[in-house]
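1. how would this look folded up:
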Amino acid sequence: MSDLGARLRARGKRLTSQRERVLAAVGHLGHGTPEEIAEAVAADGGAAVSASTVYRALEALSELGLVGHTHVDHRAPSYHLAEHATHLHVVCRGCGWVGELPLEVADELVARLDDRLGFAADVSHAAVHGLCRTCREATS
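-> All right, here's what the predicted structure looks like:
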């Protein structure tokens, strides 16, 4: 956490107990919406933290590259530790199941977007929506 404090101070921010608790909650959850993170922080035994404080902490930690987020659906983003951003999310529209695959499975798509449009895609923030095997079989 001392490195975190130095990184925050270098950007004119302080290492507050709220930011430490939010970062710990994200690490504990693996993936979590701001609301889920706020619930985890509220349950950690520390002082109460407002939802707006959680959002600001997530923003500060995101600016530092310590947390990232993925838009798994049209609701709130799902936050994770930055070191966890090594996979692509797939989301079933039928049952809501969320799966993970290595980012490399999208290499061909990323290369085609670059070749055709000159677009450098970052798929670590994306989710691919479709139907899982179970839901596909149920609709057949």
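2. can we go C-alpha only for contacts and neighbour counts from here?
-> Noted.
3. Tell me the spatial nearest neighbour of W97, not counting adjacent residues.
-> Once flanking residues are discounted, W97 sits nearest to V91: 5.7 Å by Cα to Cα, 6 or more residues apart in numbering.
4. I have a second one here; can you model it like the first so I can compare?
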Amino acid sequence: MSDTSLAELLRERGLRLTPQRQLILEAVHDLGHSTPEQVHHQVRERAAGVNITTVYRTLELLEELGLVTHTHLSHGSPTYHRVGEHEHVHLVCRSCGTSTGVDPAVVQPVADRLLDTRGFQVDIGHVSFFGLCAECREQS
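-> Predicted structure coming up:
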């Protein structure tokens, strides 16, 4: 997203484009999947005065604007990534903590069945499966 279009989105809500907001959005795009703490670490390399509260508030704002989204890959902080990134389901290893993405078609039959039987529409971009990766299964 260009600085101009981000500025326009913010202006529509009565807000302005600050250097901190721009840096936080850039960090999410650069890091791919990242926690607020990881975003904060990257932003502080360029702007030491940005605090973690600013990062959390800005991530919430960017999500409201439809520019980033989040998922929960552990019991800790949510993981953010940019909107427009190929939608995927997360596979998270409980042993080593690695996270990989798989095509949502893997769970589409379950999502379709939930819609048909319960009227519940699954937000596949927020789906995470926890288990053991192939390497950890081999080691145990």
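5. What does the TM-score come to for these two?
-> TM-score of the superposed chains, computed with TM-score structural alignment, normalised by the length of structure 1, equals 0.93; 138 aligned residues with a Cα RMSD of 1.2 Å.
6. correct me, but the residue nearest to W97 of structure 1 touches V72?
-> Yes: with contact defined as Cα atoms under 8 Å, V91 of structure 1 counts as touching V72 (6.8 Å).
7. any common contacting residues for the two?
-> Listed contacts common to V91 of structure 1 and V72 are A127; contacts here mean Cα atoms under 8 Å, 6 or more residues apart in numbering.
8. quick one on the thing from earlier: how about the residue nearest to W97 of structure 1, what does it touch?
-> Counting by Cα under 8 Å, 6+ apart, V91 of structure 1 has contacts 72-73, 97-99, 127-132.
9. Which ones among those lie within strands?
-> 98-99, 127-130 (DSSP state E).
10. how close does the closest residue to A121 of structure 1 other than its chain neighbours sit to L101 of structure 1?
-> Spatial nearest neighbour of A121 of structure 1, excluding adjacent residues (Cα to Cα, 6+ apart): V110 at 5.7 Å. Distance of V110 of structure 1 to L101 of structure 1, given as Cα to Cα, to the nearest Å: 15 Å.
11. Can you pick out the residue with more neighbours from the two?
-> Neighbour totals were compared for V110 of structure 1 and L101, and V110 leads with 16 against 12 (other Cα atoms under 10 Å).
12. Mean distance of the helix or strand that contains the more buried one to its aligned residues in structure 2, please.
-> V110 of structure 1 is part of helix 107-117 when elements are defined by DSSP states H and E. For helix 107-117 of structure 1, the mean deviation from structure 2 after alignment is 0.9 Å (mean Cα distance after the TM-score superposition for structure 1).
13. Work out the gap between that helix and the centre of the chain.
-> 24 Å (Cα atoms, centre = their mean, to the nearest Å).
14. Report the buried residues of that helix.
-> For helix 107-117 of structure 1, the neighbour count (16 or more other Cα atoms under 10 Å) marks V110 as buried.
15. Could you do stretch 83-95 of structure 1 as well?
-> Quick answer for stretch 83-95 of structure 1 (16+ other Cα under 10 Å): 84-85, 87-92.
16. okay, those in CSV with distance to A138 of structure 1 and secondary structure next?
-> Converted to CSV, the buried residues of stretch 83-95 of structure 1 look like this (distance: Cα to Cα, whole Å; DSSP: H, G, I helix; E, B strand; the rest coil):
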residue, distance to A138 of structure 1, secondary structure
H84, 32, helix
A85, 32, coil
H87, 27, strand
L88, 25, strand
H89, 22, strand
V90, 19, strand
V91, 17, strand
C92, 13, strand
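17. Fine by me, we can end here.
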